[in-house]
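Student: Give me the fold of what follows.
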Amino acid sequence: MKRKPSILAQLTIGFTAILLFVMSATATVTYVQTSRSSLNQTARLLLDSITHLSGKLDANLIEYDKMTQVLAFNEVVQKHLSARTNPGSYNEELIRVMNASNRTSGHESNIMILDRYGSSYLANSSMDFLWRSLEAVQKQPWYDEMEQYKGRMLWFSGLVWVGGAQPAVIGARSLNNIETLENIGTIVFAYPAITLQKTIGQMNLGKSGKVQVVDSFGRVVYSTVWDDVGTPAPSVLLEQVRKVPSDMITLNTEDGPAYISYAYSEYSGWTVLAYIDRSEVYEGVSRLQRTILWISIVGLSVGILFITFYSWTLVRPIRFLAKRIERIDEGHLLPVKRQLWNAEVSGLYDSFNRMLARLQQTIRDLTDKQVSERQAQFVALRAQFRPHFLYNTLNTIYWTLEGKRDAAAAAEMVQLLSELLRYSIQPGSEMTTVREDVAQLRRYITLQKYRYGERLDVELDIDEELLDCRCMKLLLQPIVENAMTHGLEGVKRDQWKIRIRIQRDGRDMVLTVDDNGIGMSEREMKEILSEDAPQRNKPLHTGIGLPNLQERIQYIYGRSYGITLSGNEWGGLRVTIRIPIDPDAGSGKEVP
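Tutor: Predicted structure coming up:
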């Protein structure tokens, strides 16, 4: 027979699995919530920083915008560019005004004015433009959009010459006559893109993070990674910017997945971007996750130790009692004296001790009173039957608990067993009512259902008029126990069926128990109830309780009553008990 795991092992494994599930679920929820909170906080801080940075850039650009606007409305500029004839390519007074405006920028820059006749005028600066003629300017991709701005400043990324081509911030606007609003030229202002470094400053975005400024044409004006300047920004990102002016999105970059916060400027059309690697965002969360993992490992280890100890304290008393019951056959009848902390197990021990005391008293009474051989034989049978009953029932609890991890269910099973023992060893008359004996049977069936679950199907069909009639104690339980042990447990079926009926037949009460077990042959049915059956001399804990029950029935009610065996429609065994409804109809004997 395959060895089954112990209750201790199952309780330990079960509680450990529950603890592991709870701790894993808690750790997972904590990690998810912390990650979400960290991401939200990072997004909020980045967005605030980027929005503030975009505002600073706008403030600088607006200052340059005002400077070129003042220059455009200057009397010298208006007079020179509004001339009806070509004024020529050089005007000292105009250059002087341009130089004065250029010095207000506070850093290296340059201004170029182109009139409508194609002449260009440059302020004195070490910076020069790559295009100097009106024709060259008109071929630039930004020129048509500048004209649509109708005098407003258009800011974009470009190149200027400072000892070589260098990235620059360039602004251009149409120059109109202040009185007629007629277009009289173009003003272009430029300064090195590296100057934006002072405005943007330093942002802590981790090792791989960066800040970019992208113009309205989708080109990078400035980047903390200088190689990015002048390159086109990702088209996916630009599409998102057109939908939502400021937000945080996820984008797969060359360095891996990154979070990008951005803010769009309505004034300049520029977008400020902040890239931060996902690993940088979750760095703190990862540290927290490792801490939670170590705490979980320590907590789980301590929990397993506690669970093992707690499970052992629950199982140890039951194991000890089971061993003591096994030793009853060897004549060990000393009561158990142990300090117990569990009320249900304590009640079970008390019932066991009372059973032992009663058993010892029965033996003493038989010795002292020297009762008749018939009475002595019956008392011995009853004394044997009760330990056998307790042993079988305890085994039922023991193996039922193998599949359970519910302490409440265990408590209920122990309580049921205590009530079963109390009923079986209660002193007094051997007679009871059908109602009480059926209640005892229901307790036994409940215990068996805890063990076998839905596999066991028990049907009760009882004539309620017979519930208050008297009958001998433990009339039904041994029959059902015999059906379970010898009829059903040896059969591999998905459903075990037991049907119990109590009906009136004239002046008799007929009790039948059917099962769909292995059944018996005609020869076995005859041999098991015969007076010289070999099972009568075997110990009762083999489970053969029918001969003993037959003898009890016939001793109380007479030889005309008792047990008959037959087959049934399920292919199993039918046990029929016939007793008189009026106890006086039998021998009328009471058992001490």
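
Student: Could you use CA atoms for every contact and neighbour count after this?
Tutor: Noted.

Student: Correct me if wrong, but residue 274 is in a helix.
Tutor: No. Judged by DSSP: H, G, I helix; E, B strand; the rest coil, residue 274 forms no part of a helix; its state is strand.

Student: Please enumerate the strands of the stretch 101-250 of the chain.
Tutor: Secondary structure of the stretch 101-250 of the chain by DSSP state E, counting those that start in this stretch: the strands cover 110-115, 120-122, 128-129, 154-161, 165-176, 183-192, 210-214, 220-223, 246-253.

Student: how about TSV for those strands, with mean neighbour count added?
Tutor: Putting these into TSV (neighbours: other CA atoms under 10 Å) gives the following:
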stretch	mean neighbour count
strand 110-115	24
strand 120-122	21
strand 128-129	20
strand 154-161	23
strand 165-176	23
strand 183-192	22
strand 210-214	23
strand 220-223	27
strand 246-253	16
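
Student: Dump these into CSV; add distance to residue 446 as well.
Tutor: Formatted as CSV, the strands of the stretch 101-250 of the chain follow (distance: least, CA to CA, whole Å):
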stretch, distance to residue 446
strand 110-115, 99
strand 120-122, 105
strand 128-129, 99
strand 154-161, 86
strand 165-176, 88
strand 183-192, 91
strand 210-214, 72
strand 220-223, 78
strand 246-253, 60
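
Student: Identify whichever of those lies nearest to residue 20.
Tutor: strand 246-253 (34.2 Å; CA to CA).

Student: quick one: buried residues of the next helix or strand after that closest one?
Tutor: Where DSSP states H and E defines the elements, the next helix or strand beyond strand 246-253 is strand 256-264. Neighbour counts over strand 256-264 (16 or more other CA atoms under 10 Å) mark 258, 259, 260, 261, 262, 263, 264 as buried.

Student: cool, and stretch 447-461?
Tutor: For stretch 447-461, by 16+ other CA under 10 Å, it's 447, 448, 449, 450, 451, 452, 456, 458.

Student: ok, the third one touching residue 458?
Tutor: No. In this structure residue 449 lies outside contact range of residue 458 using CA atoms under 8 Å: 9.2 Å.

Student: before we move on, back to that, for residue 384, find the nearest of the strands of the stretch 101-250 of the chain.
Tutor: For the strands of the stretch 101-250 of the chain, the distance to residue 384 is smallest for strand 246-253, at 79.8 Å, taking CA to CA.

Student: the longest helix in the chain is where?
Tutor: Identified as the longest helix of the chain according to DSSP state H is helix 7-72.

Student: hmm, back to that, out of the buried residues of stretch 447-461, who's nearest residue 39?
Tutor: Taking CA to CA as the measure, residue 39 sits nearest to residue 450 out of those, at 50.7 Å.

Student: Which elements pack onto the longest helix of the chain?
Tutor: In terms of contacts (3 or more CA pairs under 8 Å, 6 or more residues apart in numbering; DSSP states H and E), helix 7-72 is packed against helix 92-103, strand 183-192, helix 196-200, strand 246-253, strand 256-264, strand 271-277, helix 278-281, helix 283-326.

Student: Also this sequence, please, to line up against the first:
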Amino acid sequence: MKLIPRSLQSRISWIYMLISVFTIGIIGATLYVGISRAVMNESVQSANMAISKSGTLVEMYIDRLKVLSTMLAHNPQTIQTLSSPSQEGEQEELQFIQLALQSDPNIKSVIVIGKDGYVLSNEKKLNMRRSSNMMNEPWYVAAIHSTNPVLTSARMQKFSMDKNNWVISMSQEIKDANGHNLGVVLLDIEYEGIEDYLNDLELGSGGFAFIINSEGGIVYHQDPSYFTDPAKQEQLRTISMSKQGFDASANLLTYRTKLRNSDWTLVGVSSLDGLRQVRKQLLLSFVLVGIGLLLLIMLVSPFLAKSITRPIRRLEQAMQKVKSGTLEVSVSETGATEVQGLAQHFNTMVTEMRRLMQDIETKEKTLHRYELSVLHSQINPHFLYNTLDTIVWMAEFNESERVISTTKALAKFFQLSLSGGSEMTTVENEMNHVAQYLIIQKERYGEKLQVRLYFDPALASKVIPKIILQPLAENAIYHGIREKEGPGLLEITALPADDGSVRFIVKDDGVGFDPDTRANTEREEETLRTLPKLGGVGINNVDERLKLYYGQPYGITLHSRPGEGTTVTIIIP
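Tutor: Model prediction:
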């Protein structure tokens, strides 16, 4: 099995398809990598912006809460109420607390605690540890010194897994004019207040966000199990300290943003599902487009290859015609520059070949005419001498009528031999020419020579080479009838054959000869070839002329038997 096609058209088609596949693959891969990288950068930037935006919203919320706690701590009514032994202005302070609650629906409670355990709050029943000297309470001391929000249970109770009881607690110390501690303002904000800003983050199916404080404590995570599972907490701490950016192996983006005015850090981990989906869709699109282009190329490449090879095929067909002998061909000089050059050179070559063939043909015709002239010029001068001697002899015996008829026959004979300088004559003239010759020979041989001539009148105007019968008649007389005892008969006929050719038959009943006996030796064979020439122009002369005119298949056919005579047949197409 041959894997490589042999035809130029098939090879061009295959090469074009291979180059196209390679080109489509390179372009597709380059575009895929480039677009994927651009989409990845856009996805990373979008994820970073989303995390930063959520962090900014949390920062703004914390700032607002700090402002609110500061307003409560520095409110003159609050300072007056805690400074007065009788807690004057308590109702006004409670009204101020209600205004604070109304400013933010996520504020669960506002608690003002004096250093002596006095409490003002929107909640009537408080379950929290108090004493006459709050400085002895650890949580109170921690609240005085803390400036950061803290995740805890409501009213500083023991932390539980009841998510609905979680709060973000903000504290602010209350001081008098001299800077002495009067108490603490506590704001308990519902956990959902922070959670609402982070739950809407689009971080993908495998992504998540969490807030961690400076001590490694988890402040926020959507999954509550991270607040009790040490292993999971350690995992979050590792992520918070890992290198920021996109991890291609895990297909995860890690981004951290420090929240202003707190010790919190917001960490976002995005799985970039959009990037994965875009890459999948992009790859599918490239594959489909590539398959479509390949199918189109498979349909177009044969036509393209055919258009390229068509001039070459025309050139090949023209060469086949030249090979078969047809020189009347020409190739249109179209196609590629190289093919145009080939076609131009081919046309020049064929034109030059035609010119050379015409030159050869002209030279052959000239040589042909020269050879025929030489053959015509081989008329035996003895025939003229013998004829004139016969005329003189008849004149001496005062046989004027015979002299006149013989002279007229001789004149007519030479007139028909010349035939105006033409190499051709008609059947009628050729039969008349040999008749004049036989009239002259009849005067010489008398009753010994009997003649019978006939030709079909339909052949009268048929054009044939001249002087083809007289040499055969001369040969029959000199080598057949003259050697015979008694009279001899010479018959010359011209009849049409079934295939449309003309058949001339020159038959005598002379002595004849045996061709096989004469061909025993090379010398005898040479004698056989030269023997017919004893009678003038000769049989070989006529045979060579016919072959020059009509080709090798035509010429003379000779049959002879000793004592029976000789029959010579000429067939002319």
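
Student: TM-score for the pair, please.
Tutor: The TM-score (TM-score structural alignment, normalised by the length of the second structure) is 0.49; 353 aligned residues with a CA RMSD of 4.7 Å.

Student: one step back: of the buried residues of stretch 447-461 of the first structure, closest to residue 47 of the first structure?
Tutor: residue 450 (61.7 Å).

Student: Now name the helix or strand holding the closest one.
Tutor: With elements taken from DSSP H and E, the one containing residue 450 of the first structure is helix 434-452.

Student: of the buried residues of stretch 447-461 of the first structure, closest to residue 62 of the first structure?
Tutor: Distance to residue 62 of the first structure across these (CA to CA) is lowest for residue 450, with 83.6 Å.

Student: That closest one reaches residue 400, doesn't it?
Tutor: Yes. The pair residue 450 of the first structure / residue 400 is scored as a contact, 5.8 Å apart, by CA under 8 Å.

Student: related to what we said a few turns ago, mind checking which of the strands of the stretch 101-250 of the first structure is nearest residue 42 of the first structure?
Tutor: Residue 42 of the first structure lies closest to strand 246-253 among these, at 9.8 Å (CA to CA).

Student: can you give me the angle that closest one makes with strand 271-277?
Tutor: Angle of strand 246-253 of the first structure versus strand 271-277, following axes from the mean of the first three to the mean of the last three CA atoms, to 10 degrees, is 50 degrees.

Student: For residue 482 of the first structure, which of the helices and strands packed on helix 7-72 of the first structure is the nearest?
Tutor: Closest approach to residue 482 of the first structure among those is made by helix 283-326 (19.7 Å; CA to CA).

Student: Mind giving me the packing neighbours of the next helix or strand after that closest one?
Tutor: On the C-terminal side of helix 283-326 of the first structure, the closest following helix or strand by DSSP H and E is helix 343-369. Under the contact criterion of 3+ CA pairs under 8 Å, 6+ apart, helix 343-369 of the first structure touches helix 283-326, helix 373-400, helix 407-425.

Student: what about the residue nearest to residue 358 of the first structure when sequence neighbours are not counted, how many neighbours?
Tutor: Distance criterion CA to CA, 6 or more residues apart in numbering; nearest residue to residue 358 of the first structure, sequence neighbours excluded, is residue 425 at 7.7 Å. Residue 425 of the first structure has 18 neighbouring residues, counting by other CA atoms under 10 Å.

Student: what does residue 138 of the second structure give?
Tutor: Residue 138 of the second structure has 9 neighbouring residues, counting by other CA under 10 Å.

Student: and it, how far is that from residue 145 of the second structure?
Tutor: 11 Å (CA to CA, to the nearest Å).

Student: Just after the longest helix along the second structure, pick out the following helix or strand.
Tutor: Identified as the longest helix of the second structure according to DSSP H is helix 8-73. As assigned by DSSP H and E, the chain's next helix or strand after helix 8-73 of the second structure is helix 76-83.

Student: List the buried residues of that next one.
Tutor: Neighbour counts over helix 76-83 of the second structure (16+ other CA under 10 Å) mark 77, 78, 79, 80, 81, 82, 83 as buried.

Student: Just to check, the residue nearest to residue 358 of the first structure is in contact with residue 357?
Tutor: No. Counting by CA under 8 Å, residue 425 of the first structure sits too far from residue 357 to count as a contact (10.3 Å).

Student: neighbours around residue 7 of the first structure, how many?
Tutor: Neighbours of residue 7 of the first structure under the rule other CA under 10 Å: 23.

Student: do the same with residue 391 of the first structure
Tutor: The local packing of residue 391 of the first structure (other CA under 10 Å) involves 19 other residues.

Student: now it, nearest residue through space, not along the chain?
Tutor: Residue 391 of the first structure sits nearest to residue 325 (CA to CA, 6+ apart), 6.3 Å away.

Student: What of residue 453 of the second structure?
Tutor: Using CA to CA, 6+ apart and skipping residues adjacent in sequence, the residue nearest residue 453 of the second structure is residue 492, 5.0 Å away.

Student: Tell me if I am right that that neighbour is in a strand.
Tutor: Yes. Counting by three-state DSSP, one finds residue 492 of the second structure located in a strand.

Student: now the helices: where do they sit in the stretch 301-450 of the second structure?
Tutor: Assigned by DSSP state H, counting those that start in this stretch, the helices in the stretch 301-450 of the second structure fall at 337-376, 381-396, 400-418, 427-445.

Student: Dump the ones you listed into a markdown table; add distance to residue 92 of the second structure and mean neighbour count as well.
Tutor: Formatted as a markdown table, the helices of the stretch 301-450 of the second structure follow (distance: least, CA to CA, whole Å; neighbours: other CA atoms under 10 Å):
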| stretch | distance to residue 92 of the second structure | mean neighbour count |
| --- | --- | --- |
| helix 337-376 | 103 | 14 |
| helix 381-396 | 172 | 15 |
| helix 400-418 | 162 | 17 |
| helix 427-445 | 157 | 20 |
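
Student: between these, which gets nearest to residue 237 of the second structure?
Tutor: For the helices of the stretch 301-450 of the second structure, proximity to residue 237 of the second structure was assessed by CA to CA; helix 337-376 is nearest, at 73.2 Å.

Student: Report all helices and strands that that closest one contacts.
Tutor: The contact analysis (3+ CA pairs under 8 Å, 6+ apart) places helix 337-376 of the second structure against helix 273-323, helix 539-550.

Student: Can you give me the buried ones in the host helix or strand of residue 183 of the second structure?
Tutor: Per DSSP H and E: residue 183 of the second structure is located in strand 181-190. Neighbour counts over strand 181-190 of the second structure (16+ other CA under 10 Å) mark 182, 183, 184, 185, 186, 187, 188, 189, 190 as buried.

Student: Pick the most buried one from the helices and strands packed on helix 337-376 of the second structure.
Tutor: Compared across those, helix 539-550 shows the largest average neighbour count, a mean of 18 (mean count of other CA atoms under 10 Å).
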